[in-house]
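Enquirer: The amino acid sequence is not available; the structure is as follows:
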């Protein structure tokens, strides 16, 4: 949902209480992504394990189980008062920011089932080498978002506008992907004699490190969001970090798909090298666009298109200048995670994620200890860069230890 968040931010920035609404939306979405990320690895799981009817049904059973768990957790967090405790006590957010954060959580409640289902069919499409359909699905989602946001904006103001637009547009995208996947799904459904389909509990063991890695990644974002919130009680730093995080999703979020690309297509060293070259080419283009926005067209894009006020633009400027370093490590990490997944060595992915979490906790503790950091958005990006660099070192060590990249 990389570009979706940036579009939402542009609409929310035009509301009367833009700072607190952006802060609440960013806070609520960070908590949702932490819980909802339990269902975000389905595309990789499906592309690696679905080979026939039995494995497809097993993956669907697994997906529905995870989706029900996510929805239940969100309901418990919302209605037990736990979310309010997290936002007010740990994040030190104001009552109005907490209200918008809870509002966001409520309106993205159905999203886990939708994204989980979408992931399975995206994995099936990737397995069938029909990735252009996945790209077209993103276009469908963006188009739906541009249709829904003005409608909801006309009904009222609040973070619910962005949350409901995200839920609605992803639902439309999922229906499109499901419709377009009917032919490869038909071939899978008619395959009754697949060899050694993975049983449910073996699938759980295989998937857990991947899910854990995704979950920890979003836990890191949630922790950094909390740190930034404590550094900026007025909400300005958190609003800035929310916008910056949207740009991170926009320009470098797509590299998460490199993990699935390696799993599906890297059937040899040369194939892997071609994927790395493609990733490097895309990284150069995205980074040039990002730096262009920051240093050449900031008034047009940030002030004109997104509607940010000049104070917020000045707040996020140093953080945006450093985002390229985040992108280098983020893209490299997902390429190496793809190798580990293809080798069925998902344990390496889990170990690197634990190390990454420890780096966030240590860097965050030091940041809060110094306590006089005025730019929360910059502090948040620096912590994220440290976390990605730490994970990069662990994954690189694991791959070098295998000797020949272990591509099979």
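Expert: Looks like it came in fine. Because the structure is a prediction, the values reported are computed rather than measured. Numbering: from 1, shown residues only.

Enquirer: When you work out contacts or count neighbours from here on, use the C-alpha atoms and nothing else.
Expert: OK.

Enquirer: Give me the helices and strands touching the helix or strand hosting residue 357, please.
Expert: Element membership for residue 357 (DSSP states H and E) is helix 346-370. Using 3 or more CA pairs under 8 Å, 6 or more residues apart in numbering; DSSP states H and E, the elements in contact with helix 346-370 are helix 200-231, helix 310-342, helix 376-402.

Enquirer: quick one: the shortest one to helix 200-231, angle?
Expert: To tie it back to what came earlier, the one meant is helix 376-402. Angle, helix 376-402 to helix 200-231, by axes from the mean of the first three to the mean of the last three CA atoms, to 10 degrees: 150 degrees.

Enquirer: What angle do helix 346-370 and helix 376-402 make with each other?
Expert: Using the same axes, to 10 degrees: helix 376-402 against helix 346-370 is 150 degrees.

Enquirer: cool, the longest one as well?
Expert: Direction vectors for helix 310-342 and helix 346-370, defined by the same axes, to 10 degrees, enclose an angle of 150 degrees.

Enquirer: before we move on, the earlier item: just put the helices and strands packed on helix 346-370 in TSV and tack on mean neighbour count and distance to residue 112.
Expert: TSV is the format used below for those (neighbours: other CA atoms under 10 Å; distance: least, CA to CA, whole Å):
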stretch	mean neighbour count	distance to residue 112
helix 200-231	21	13
helix 310-342	21	22
helix 376-402	21	25
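
Enquirer: then this one, side by side with the first:
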């Protein structure tokens, strides 16, 4: 996914008015990410709850409700005055940008549908440990997106909608690959596993509902940051540099973003090995990002590969340095979230992610007032410190739950 956004941002960075175009695309994506996140949760819920065709049927019905609701809400925003009002008054977009933002968001509605289909069947693929198909789908997707981006660059047709078209094309490709392989795996499942008790939509919703609440909370981080970046000294530069830096940071993190899926798949049988694996890989993203930021590699890639001008390149590299805090804590947040899903304690994620949003908002407000010239670095600092606090809260919840279970086992062993 992160490489997808790098392809898109690299294409948009070649436009004549790159800062405005990237900012318009990013603002539309910020609102889209709120809607899409609820569909992405289908992947986690499916891999955690589906074990036979009966449970998959229940999961599929929940997916239908989720997708229908998301499409209705998105269409209401895109095709009524509500959308322009949100972008102007909540995101602080300038009036000249509103038209471009709405145009992008109208295309992203279709992306929501294909993203949900992709995630539902990726859950089945992960459950069956056929993860090579995730890689195959992503590679085909990236090739398709890159080729389409070359067409836009060659023709000179580059505006905010260009990014949305590239994103939609890639999502259609990946969802098709996931659907084909996922359907084959579902057909091979037993109709009803006697040891598995998920049969009804209500059981799926009990697991899914806390994830919805926590995701609605955490997905607000992006819009909150963009809202306050809209109040910095140089709005377009702040949003564009933050977007490029975040895309690169997420690229380095993307190779470690399935830690929770590893926990879901292997933790019950091999808890010690999963912990060792997480510690082994957890510090790699920070080391790679440090190499990128503090050597000529970073400026070279941002300027010549992504096509940013010198001013945008310098601002992006400065923002990347702040994001090192985020790369340090993210793998361990993902591990802890996986533990909570294994324990069916998804309601605890509401607490940890609420703390993240609270700290992010406080830092963003404070820095916008005290240091508006920091531009994109304000967003990176707010997001990084918010995630650091989230990790502290998660570690407390996970260790407290572990102590409670150990105490329960001791009591049961004594026959009390």
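Expert: Everything's here; your move. Keep in mind the model is a prediction, meaning the values are calculated, not measured.

Enquirer: Tell me which of the helices and strands packed on helix 346-370 of the first structure lies nearest to residue 98 of the first structure.
Expert: Comparing those by their distance to residue 98 of the first structure (CA to CA), the top pick is helix 200-231, with 11.4 Å.

Enquirer: which residues of the second structure does the first helix or strand past that closest one going along the chain align to?
Expert: The helix or strand immediately downstream of helix 200-231 of the first structure is helix 236-252, counting by DSSP H and E. Using TM-score structural alignment, helix 236-252 of the first structure corresponds to residues 237-253 of the second structure.

Enquirer: superposed on the first structure, where does that stretch end up, distance-wise?
Expert: Here stretch 237-253 of the second structure, set against the first structure after superposition, deviates by a mean of 1.2 Å using mean CA distance after the TM-score superposition for the first structure.

Enquirer: what's around residue 233 of the first structure, how many residues?
Expert: 14 (other CA atoms under 10 Å).

Enquirer: quick one: which of the helices and strands packed on helix 346-370 of the first structure is nearest residue 4 of the first structure?
Expert: Using CA to CA, the nearest of these to residue 4 of the first structure is helix 200-231, at 16.9 Å.

Enquirer: Who are the packing partners of that closest one?
Expert: Secondary elements touching helix 200-231 of the first structure (3+ CA pairs under 8 Å, 6+ apart): helix 18-36, helix 53-79, helix 236-252, helix 346-370, helix 376-402.

Enquirer: Tell me which of these sits nearest to residue 338 of the first structure.
Expert: helix 346-370 (9.2 Å).

Enquirer: starting at the chain centroid, how far to the match of helix 236-252 of the first structure?
Expert: 13 Å (CA atoms, centre = their mean, to the nearest Å).

Enquirer: Stretch 235-247 of the second structure now?
Expert: On CA atoms, centre = their mean, the centre of stretch 235-247 of the second structure falls 17 Å from that of its chain.

Enquirer: swap in stretch 8-16 of the second structure?
Expert: 21 Å.

Enquirer: picking that back up, could you check the match of helix 236-252 of the first structure and say which residues are buried?
Expert: Buried residues in stretch 237-253 of the second structure, counted by 16 or more other CA atoms under 10 Å: 237-253.

Enquirer: Show residues contacting it.
Expert: 2-3, 5-6, 9, 19-20, 22-23, 26, 226, 229-230, 232, 285, 288-289, 312-313, 315-317, 319-320, 323, 327, 330-331, 375-377, 379-380 (CA atoms under 8 Å, 6 or more residues apart in numbering).

Enquirer: still on that earlier bit, quick one: closest of the helices and strands packed on helix 346-370 of the first structure to residue 350 of the first structure.
Expert: Comparing these by CA to CA, helix 200-231 comes nearest, at 4.8 Å.

Enquirer: residues in contact with the aligned partner of residue 199 of the first structure in the second structure?
Expert: Under the alignment (TM-score structural alignment), residue 199 of the first structure pairs with residue 200 in the second structure. With contacts defined as CA under 8 Å, 6+ apart, residue 200 of the second structure is in contact with 55, 58.

Enquirer: at 7 Å what do you get?
Expert: residue 58 (CA atoms under 7 Å, 6 or more residues apart in numbering).

Enquirer: cool, residue 128 of the first structure as well?
Expert: Counting by CA under 7 Å, 6+ apart, residue 128 of the first structure has contacts residue 184.

Enquirer: Can you give me the distance of it to residue 46 of the first structure?
Expert: Noted for residue 128 of the first structure: a distance of 12 Å to residue 46 of the first structure, by CA to CA, to the nearest Å.

Enquirer: same thing with residue 195 of the first structure?
Expert: 16 Å.

Enquirer: tell me what whichever strand or helix holds residue 172 of the second structure is packed against?
Expert: Residue 172 of the second structure belongs to helix 160-188 when elements are defined using DSSP H and E. Using 3 or more CA pairs under 7 Å, 6 or more residues apart in numbering; DSSP states H and E as the contact test, the elements touching helix 160-188 of the second structure are helix 2-12, helix 18-49, helix 95-127, helix 132-155.

Enquirer: circling back: could the helices and strands packed on helix 346-370 of the first structure go into JSON lines alongside distance to residue 295 of the first structure?
Expert: Listed next are those as JSON lines, based on distance: least, CA to CA, whole Å:
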{"stretch": "helix 200-231", "distance to residue 295 of the first structure": "24"}
{"stretch": "helix 310-342", "distance to residue 295 of the first structure": "9"}
{"stretch": "helix 376-402", "distance to residue 295 of the first structure": "17"}
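
Enquirer: From residue 53 of the second structure, how far off is the nearest residue to residue 42 of the second structure once chain neighbours are set aside?
Expert: Leaving aside its chain neighbours, residue 42 of the second structure sits nearest to residue 120 (5.2 Å; criterion: CA to CA, 6 or more residues apart in numbering). Counting by CA to CA, the gap from residue 120 of the second structure to residue 53 of the second structure is 14 Å.
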